[in-house]
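Trainee: Output the structure for:
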Amino acid sequence: MNIAYWIVAGLLALFYSYAGTVKVVRSRDQLRPMMAWVDRIPLPATRALGTVEILGATGLVVPPLTGVASWLAPAAAIGFVLLQIGAIAVHLTGEDRRIALNVGLTATAAVTVWLATGL
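Mentor: All right, here's what the predicted structure looks like:
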């Protein structure tokens, strides 16, 4: 179960580290082609979302590695489930109805929650 956690959580952490960094460093014009919702959300909120994603990715990896505050790993995974539920809502209320990635990330984060409880 430990190996499964590291595979799933590692992939999730890589995805959110990249996605969060993109949201933090790129301009609205650079984000627009890959994120149709970016014009409906204030740029500081987008930056804050990116920061939360980076912190969540860190929370999936660092606590289990160090053995300190290991409860943060399932908390980060739960946070990603909630984040994706919100993302699905944002996509469905806008013009962009593509939610397949969000559904996949929700499922992956849910599996990570389950695997993290066995650490």
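Trainee: going forward, measure contacts between C-alpha atoms and count neighbours the same way
Mentor: Will do.
Trainee: ranges for the helices of the chain?
Mentor: 2-25, 28-31, 43-66, 72-93, 100-116 (DSSP state H).
Trainee: buried sites along the first one?
Mentor: Burial within helix 2-25, assessed by neighbour count using 16 or more other CA atoms under 10 Å, is assigned to 5-6, 9-10, 12-13, 15-17, 19-24.
Trainee: And this one, please, so the two structures can be compared:
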Amino acid sequence: METAHWIIAGLLALFYLYGGGVKVLRSRERLLPMMEWVDTTPMLAVRAIGTLEVLGAIGLILPPLTGIAPWLAVAAAAGFVLLQIGATRVHLRRGDRQIALNLTLLLTAAVTVWTATAWA
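Mentor: Next up, the predicted model:
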């Protein structure tokens, strides 16, 4: 179970580290082709979401790796579940029915919560 957790948490962390980093560093114009919702969202909010994603990615890996407050990995994964629930709602409210990625990330984060609590 521990190996499965590290694989799933590692992949999830890589995804959010990249996605969050892009939101933090790129301009609105460079984000628009990938994320249409950015056009109606203040850049401060986009940057905040990106920062939370980067911190969550770090929280998935660093605490269990160091043994310092490993419960933070569970909190980070649960935060990603909530983030994807919100993201799915935003997409649906905008009329965008392409939510397969959101649902996949939600499920992956939920499995990460489960695997982290199963061996922690």
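Trainee: Would you check which pair of the buried residues of helix 2-25 of structure 1 lies furthest apart?
Mentor: Comparing all pairs in the buried residues of helix 2-25 of structure 1 by CA to CA, the longest separation belongs to 5 and 24, at 27.2 Å.
Trainee: Just put the helices of structure 1 in TSV and tack on distance to residue 37 of structure 1.
Mentor: Below are the helices of structure 1 laid out as TSV (distance: least, CA to CA, whole Å):
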stretch	distance to residue 37 of structure 1
helix 2-25	12
helix 28-31	9
helix 43-66	10
helix 72-93	7
helix 100-116	13
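Trainee: Now do the same contact list for the residue nearest to residue 74 of structure 2 when sequence neighbours are not counted.
Mentor: Leaving out its chain neighbours, the residue that sits closest to residue 74 of structure 2 by CA to CA, 6 or more residues apart in numbering is residue 113, at 5.3 Å. Contact analysis of residue 113 of structure 2 by CA atoms under 8 Å, 6 or more residues apart in numbering lists 73-74, 77-78.
Trainee: which of the residues you listed are buried?
Mentor: Buried, going by 16+ other CA under 10 Å: 73-74, 77-78, out of the contacts of residue 113 of structure 2.
Trainee: Dump those into a markdown table; add distance to residue 88 of structure 2 as well.
Mentor: Output for these, formatted as a markdown table (distance: CA to CA, whole Å):
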| residue | distance to residue 88 of structure 2 |
| --- | --- |
| 73 | 23 |
| 74 | 21 |
| 77 | 16 |
| 78 | 15 |
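Trainee: Closest to residue 32 of structure 2 out of those residues?
Mentor: Closest to residue 32 of structure 2, out of all of those and judged by CA to CA, is residue 77, at 26.6 Å.
Trainee: Contacts only, for the closest one.
Mentor: The neighbours of residue 77 of structure 2, taking CA under 8 Å, 6+ apart as the test, are 56, 60, 109-110, 112-113.
Trainee: farthest pair in the residues you listed?
Mentor: The most widely separated members of these, counting by CA to CA, are 56 and 110 (14.0 Å).
Trainee: which one of the two has more residues nearby?
Mentor: Higher neighbour count among residue 56 of structure 2 and residue 110: residue 56, with 24 against 19, using other CA atoms under 10 Å.
Trainee: ok, that one to residue 25 of structure 2 distance?
Mentor: 17 Å (CA to CA, to the nearest Å).
Trainee: Cool, thanks, signing off.
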